[in-house]
Each structure stands twice: as structure tokens, then as C-alpha cells.
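Enquirer: 3D model of this:
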Amino acid sequence: MDFRLDQDQRDLVRGVRELLAGRFGREALRAAVDAGGSGDGDGSGDGRLDRGLWKELGDAGFFALRLPEERGGVGLGLPEAVLVFEEAGRALLPGPLVATHVAAGSVPGAAEGAVVVTEVSPEGLVPWLEAADVVLGAAEGAVPVRSVDPLTPLHRVPGTGEWAPETVLLTAAEQVGTAAWCTDAAVAYATRREQFGQVIGGFQAVKHLCAGMLVRTELARAAVHGAAVTADPVEIAGAKLLADEAAVANARDCLQVHGGMGFTWEADVHLHLKRAWVRAALVLPGDRAAEEVAAAL
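Expert: Presented below is the predicted three-dimensional model:
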């Protein structure tokens, strides 16, 4: 079996990356962070979501990607969806993207980006509750909780149920996007930052950090792509474990490569670390994913 991307898939990745770069580049990201951090001090932000961006994503087929063409969708499959969600993770695109995408076939308006859908997690967390038009699951009595990520407002409710495998896999794909962004950012910084008369990328310790980031990214990406082909729940749980590790560890190492500059609010590295933490806790946390893999051994 040939796991290399074909030309259509490469074109899809390039198109989505260009769309997000033009519509949600760094200036838009920082503006969203500033707006999200202007809440009432509980860490949850004000819950505002860019409805114009959401509609543009709908028009571009982001949410209807896997719907059949006869139902107005793009007619692609899960392997293509993970490519798209990796790009969303790389761009730190905010909002309940996975929930809206998964609900596109059952919730009217979700496929077109006219409706925002969120979901109550089995862990009892609800992202973007106040911005959502439709909430899947019981959210009565939800209370806001502090979120480390300024672009993911959270509420807590009693948690029940199980995650759908496709939700886990697409979240893992977002984690791969963060892992890849952190790798690229670390390498780019290491090739231009000079210390002691040479670029820091020439130092062995920095080389080792960047090499380790690349290995984690590619291992997680291979697991996610493989699970997208098989759609096996155990392989998906394993892919989520690897993707969480890659996203969190790469963000930490990216901070190390950037040094003191990386720990400032103005740098974007901390935003990827915070989003990786939230994704890891929100959807099939590591201990539950490990239990699913272990139970199948």
C-alpha cells in the first residue's frame, strides 16, 4: 500500500494552508487572542467567535468535506479530513471545529458554516459553549472554568458517554499540526539566531532538540494517517497518544530553542503549548487512551 499523498491530496493541503494564511494569519491570530483574553477574569475569555470566518470555512467545504456530493458535500474521506485538520491545528484556528465537522451530516446549517456546534465531553468539559448554536449532550448547570488557552473558553458539566473515534482522530490531527508548526518554528529560529558568533542551529544540543521534534512529528503523523485509513478505534487511540506527546513535547522544546524570547507573551510558541494541553485533556486524555490500547493487547 502506498501511503504517500497523491496530487489531489497535496493540492488540498496547499489550498487549505493558503486559505488559512490569508484569512487567519498571525495578525488575525493575535487579534483573536487579545479579544479572547478580555473576559471577566475567570480565564475563559469572552467566548466570541468570528462568524464570518466560520461561514467562509463552510463555503470552502471545511465542514462538508466528508458529505457525499449528492448531499452538497465535497465527497472526500477520513484520510483527507485529517490533512485538513492538521492545517487547522498548525494555524491555531479557534472554535469547535471538530464537533461542527462531525455534525455536518445531522445538524442543519453545520455543513454550510451557518451553525456552530459544540459537544459535551465525557470528561465533563464543553468548549465554546456560549458561542454555540447547538450543544450535543446535556449542558444544564454548566459553569465557566479557567482555560489556559485564551482561544478555548471552557465550561464544566457532569461528564458521561464516550468519544466518537472520528472526533478523537481529527483532534489528533490538530495536535500533529501543532507539533509540525513547532518544529518548523524552532528550525527557522535556530538558523537565524546568533550566539557566540554563530547561529545557534550549529550547536549540538539545539540540533538534538530539533531532530527529536522532527521524529515525534513524523511518528505521530504516520500513526494518524494510518488510523485514518483503517478507522480502527484502537489505532486511533494510539495515534492520539502519540499526537498528544508530539504536540506538548515539541511545544516545550520549541520554547527551549527560542530561549527567554520564547517565554514572552509576544511569541506564539506558548499559544501552541496551551492549545496542545487543552486538546490533550479535552478529547480522550492520555490515561484513557492508554487503557483502550492496553485492553486490546
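Enquirer: C-alpha only now, for contacts and for neighbours.
Expert: Noted.
Enquirer: how about the strands in the stretch 51-200 of the chain?
Expert: For the stretch 51-200 of the chain, the strands defined by DSSP state E, counting those that start in this stretch occupy 117-119, 125-127, 134-136, 143-145, 154-156, 194-195, 198-199.
Enquirer: will you turn those into JSON lines that also has distance to Gln256?
Expert: As requested, the strands of the stretch 51-200 of the chain are exported to JSON lines (distance: least, CA to CA, whole Å):
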{"stretch": "strand 117-119", "distance to Gln256": "34"}
{"stretch": "strand 125-127", "distance to Gln256": "29"}
{"stretch": "strand 134-136", "distance to Gln256": "39"}
{"stretch": "strand 143-145", "distance to Gln256": "29"}
{"stretch": "strand 154-156", "distance to Gln256": "28"}
{"stretch": "strand 194-195", "distance to Gln256": "15"}
{"stretch": "strand 198-199", "distance to Gln256": "15"}
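Enquirer: out of those, nearest to Gly15?
Expert: strand 117-119 (24.5 Å; CA to CA).
Enquirer: burial of the closest residue to Asp59 other than its chain neighbours, as a residue count?
Expert: Closest residue in space to Asp59, ignoring its immediate chain neighbours: Glu112 at 6.1 Å, by CA to CA, 6 or more residues apart in numbering. Number of residues near Glu112 (other CA atoms under 10 Å) recorded here: 24.
Enquirer: I'd assumed Leu67 was in contact with Glu112.
Expert: No: taking CA atoms under 8 Å as the definition, Glu112 is not a contact partner of Leu67, at 11.3 Å.
Enquirer: what sits in contact with each of the two?
Expert: Overlap of the contact sets of Glu112 and Leu67 (by CA atoms under 8 Å, 6 or more residues apart in numbering) is empty.
Enquirer: still on that earlier bit, residues in contact with the residue nearest to Asp59?
Expert: Residues 55, 58-59, 61, 63-64 are the ones in contact with Glu112 under the rule CA under 8 Å, 6+ apart.
Enquirer: among the residues you listed, which pair sits farthest apart?
Expert: Greatest spatial distance among the contacts of Glu112 (CA to CA): Lys55 and Ala64, at 11.9 Å.
Enquirer: more neighbours, the two?
Expert: Comparing Lys55 with Ala64 by neighbour count (other CA under 10 Å), the higher total belongs to Ala64, at 29 against 20.
Enquirer: quick check: the more buried one vs Arg71, distance?
Expert: 9 Å (CA to CA, to the nearest Å).
Enquirer: repeat that for Leu5.
Expert: In terms of CA to CA, Leu5 sits 26 Å off from Arg71.
Enquirer: to check against the first, give me the structure of this:
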Amino acid sequence: MRFQLTDDQRALRDGVRELLARRFGREALRAAVDTPGRLDRALWRELGEAGFFALRLAEDDGGVGLGLPEAVLAFEEAGRVLLPGPLVATHLAAGTVSGAADGSVVVAGVDGGLVEWLDAADVVRGDTAGAVALRSVDPLTPLHRVGGGAVADFGPVRAVGPSASPQRVSEADAGDFVPLSSADTAGPPRLAVPGGPAPGRPATDPVAVLLTAAEQLGTATRACELAVQHARTREQFGQPIGAFQAVKHLCAQLLVRAEVARAAVYAAAVTADPADIAAARLLADEAAVRGARDCLQVHGGMGFTWESEVHLHLKRAWVRAQRGGGRTECEELLAAELTV
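Expert: This next block holds a predicted model:
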């Protein structure tokens, strides 16, 4: 079976890429890195106006009226440029949370899991009581960890406005996810909206899993591009390093993993089958994490420097891999499908 993008899908992909190139280029990325935790709300509203969050919302409800394949293309482009913010949660809230389609920032409470961008949220879906701020490996993705607890009571929760914080974040020791102080929980009440996962149930929506896979695919694609570009221009011993067999192999493996993941992600967007989505997520996580690591190998020590964007792709891939629907859950779902 041949699977190719339609002309309309290509136009959508190119339009999203053009918008992000204009509004979130290299300078904007560096500014976001230098001011961690700050969400560009002007960009967020522009994404809402462009229909990014309302792609799958029916036209009668004010949306664009497209499907899951088109959403996957948009999120792939967002992953490619490391666009920060709770993109998946806000996209899923369009149509059920007032203002989400237009650019209100929505985050979803996860029972016993990680919550991204809690401090910047206008609306919280689910329970975030007892959230503890973490020090994230990714400077573009502030994290909180939410413990267990009932999510049936959706009364006001103690939270923050756009510029305040429910936790006082202090310096912490090195580590991937280091709990920080949660002593300061003062702040105005914020609206809590039903929709979080029930206790004891997987905190995964198949669409959220697939859109995360699409973001990972964007990172895998960008890592391949950066590695090939560096291999062509960096010279050692009088020739480009891409002429050396070891570097050739790394670049080839980058491309293979990215294209295999692309086929799986695009196919899962068409079928929307949970098993297909699980397989796509596994392949996309691997393509993003291993691809970014191999891209660092191609760049050598230069890839680890703060000025380079390579290490940012690796760190974001690590954080995305921690979202619901990750490796263990997808493997268990596929195992259950195979043993039926």
C-alpha cells in the first residue's frame, strides 16, 4: 500500500513550518532557553488563531474540521523546532474547555505522574493537589510531579496566575528530576475542570500518546538533518567528516530510524488503533532519543555546548519519553494484543 500526503496535507505541513520558522526561529529558541519557565503567550495566541489547537474540532464548533493525520503533521513540525508549552493538553481540551481552541493554556493533572507547565496554566484538568516542582533536564519544559489522590472533587485548587508559582523553586543538586521545595502554595484559586484520569487507571489517552510520538518524530527528523549538515561541513584531515565510514553509519542509522518511525506514526494516525499507536510511540521514542544521541556523537564535544541546539533535542526527547503511554505501557499493550 502506498501512503503519501495529499496536496492539502502538504500545504498544512508547509504552513505550520512557515509559521514556526517566522515566530520561533533560532533567536526565539535561545531566548526561551535563557528564560526557562516563561511561556510566550503572544505566540500561543497566534497558534490558536492559526487553528493549531482546533485542527480536529468540527467546523460547526468553530474548529478547522480536519482529522488525526493532519494533527500529527502539525505536532511533528512543533517537535522539529522544540516548540515549548503544553501543546498536547491544550489541543485535547479544544471543544471541551472554553478558550482552549483560541490559545488559553491548559494542562492536565496526571495521577502519580508528571505535569508540564503547571505554573503557566490558565486551566487545570484533573487533580494537581500536592504537586511538587522538579528540576527538569530540559530547560524548555518545567515539570511538577503529582502524587496520588482522588480526582472526583473538582473544587477550586490553590494555584497561580500567569506569572506566579505554586511552589517556591530553589536551587537543587544535579540530577534528572530533583524534587524542589513545595513550601509556598499561596496564590489565587484557578479553575479546575473535570477530565483528569481516575485513580488506578492508566493516565493515557491514545491521541495524546500519538501526538507525543509525532513530536518525537519531529525531533528525530531534526537530529538527522543537523547530523548530516555537520558531517558535510566539518572537516578533519582535509576532508568532510561525512567521508569517514563511522560517521556515514551514524547518519544512515539516524535516517533509517526516523523513516521507520515516520511510517508507523503516519499509519497509526490513519488507523487510530491503540496497538498501532503503541508501536508508533515505541519507534518514535527510540528514533528521538537514539537519534539525538547519535547526532551528539557526530558533533563531538561541540554538541554538548550551551550554544548548540543538539543537546536540547536530546533533553526534550528524554522528557517526552516520561509522558504517559511510554515504553512499559506500550510494550504491555502490544503483548496483550499478541496473546489474545
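Enquirer: which one of the strands of the stretch 51-200 of the first structure lies closest to Ala35 of the first structure?
Expert: Here strand 154-156 is closest among the strands of the stretch 51-200 of the first structure (CA to CA), at 15.4 Å.
Enquirer: now that closest one: which residue numbers in the second structure?
Expert: Per the alignment by TM-score structural alignment, strand 154-156 of the first structure matches residues 143-145 in the second structure.
Enquirer: again with stretch 72-79 of the first structure
Expert: Using TM-score structural alignment, stretch 72-79 of the first structure pairs with 62-69 in the second structure.
Enquirer: name the SS class of the counterpart of Gly325 of the second structure in the first structure, please.
Expert: Using TM-score structural alignment, the partner of Gly325 of the second structure in the first structure is Leu284. Using DSSP: H, G, I helix; E, B strand; the rest coil, the structure places Leu284 of the first structure in coil.
Enquirer: can you list contacts of the match of stretch 72-79 of the first structure?
Expert: Against stretch 62-69 of the second structure from outside (CA under 8 Å, 6+ apart): 51, 54-59, 101, 266, 269-270.
Enquirer: and of these, the nearest to Asp111 of the second structure?
Expert: Ala101 (24.8 Å).
Enquirer: surely the closest one meets Gly95?
Expert: Yes: using CA under 8 Å, Ala101 of the second structure is in contact with Gly95, at 6.9 Å.
Enquirer: residues that sit against both of those two, list them.
Expert: With CA under 8 Å, 6+ apart, Ala101 of the second structure and Gly95 have common neighbours Ala54.
Enquirer: so for those two, which residue has more residues nearby?
Expert: For Ala101 of the second structure versus Gly95, neighbours defined as other CA under 10 Å are more numerous around Ala101 (28 against 18).
Enquirer: need the counterpart of that one in the first structure.
Expert: Using TM-score structural alignment, Ala101 of the second structure pairs with Ala111 in the first structure.
Enquirer: so its match makes contact with Gly58?
Expert: Yes: counting by CA under 8 Å, Ala111 of the first structure does reach Gly58; the two are 6.1 Å apart.
Enquirer: same for the helix or strand containing Ala276 of the first structure, what does it pack against?
Expert: Taking DSSP states H and E as the criterion, Ala276 of the first structure maps to helix 269-282. Judged by 3 or more CA pairs under 8 Å, 6 or more residues apart in numbering; DSSP states H and E, the packing partners of helix 269-282 of the first structure are helix 165-190, helix 233-258.
Enquirer: in CSV: these, plus distance to Val269 of the first structure and mean neighbour count.
Expert: Compiled in CSV, those are given as follows (distance: least, CA to CA, whole Å; neighbours: other CA atoms under 10 Å):
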stretch, distance to Val269 of the first structure, mean neighbour count
helix 165-190, 7, 26
helix 233-258, 6, 25
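Enquirer: and those as CSV, adding distance to Phe85 of the first structure?
Expert: What follows is these, written out as CSV (distance: least, CA to CA, whole Å):
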stretch, distance to Phe85 of the first structure
helix 165-190, 5
helix 233-258, 13
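Enquirer: out of these, nearest to Leu83 of the first structure?
Expert: Of all these, helix 165-190 comes closest under CA to CA, at 7.3 Å.
Enquirer: in the second structure, which residues correspond to the closest one?
Expert: Against the second structure, helix 165-190 of the first structure falls on residues 206-231 (TM-score structural alignment).
Enquirer: how much does the matching stretch stray from the first structure?
Expert: Its aligned residues in the first structure lie a mean 0.3 Å from stretch 206-231 of the second structure after superposition (mean CA distance after the TM-score superposition for the first structure).
Enquirer: and the equivalent of Leu49 of the first structure over in the second structure, how many neighbours?
Expert: By TM-score structural alignment, Leu49 of the first structure lines up with Leu39 in the second structure. Neighbour count of Leu39 of the second structure, defined by other CA under 10 Å: 22.
Enquirer: isn't Leu39 of the second structure up against Ala120?
Expert: Yes: applying CA under 8 Å, one finds Leu39 of the second structure in contact with Ala120, separated by 6.8 Å.
Enquirer: what's the spacing between stretch 286-297 of the first structure and its chain's center?
Expert: Offset of stretch 286-297 of the first structure from its chain centre (CA atoms, centre = their mean, to the nearest Å): 22 Å.
Enquirer: again with stretch 93-111 of the second structure
Expert: With CA atoms, centre = their mean, you get 15 Å for stretch 93-111 of the second structure.
Enquirer: stretch 294-308 of the second structure now?
Expert: 21 Å.
Enquirer: what of stretch 91-109 of the second structure?
Expert: 16 Å.
Enquirer: look up how far Phe24 of the second structure lies from the closest residue to Gly37 of the second structure other than its chain neighbours.
Expert: Using CA to CA, 6+ apart and skipping residues adjacent in sequence, the residue nearest Gly37 of the second structure is Pro142, 5.7 Å away. Distance, Pro142 of the second structure to Phe24 of the second structure, by CA to CA: 19 Å.
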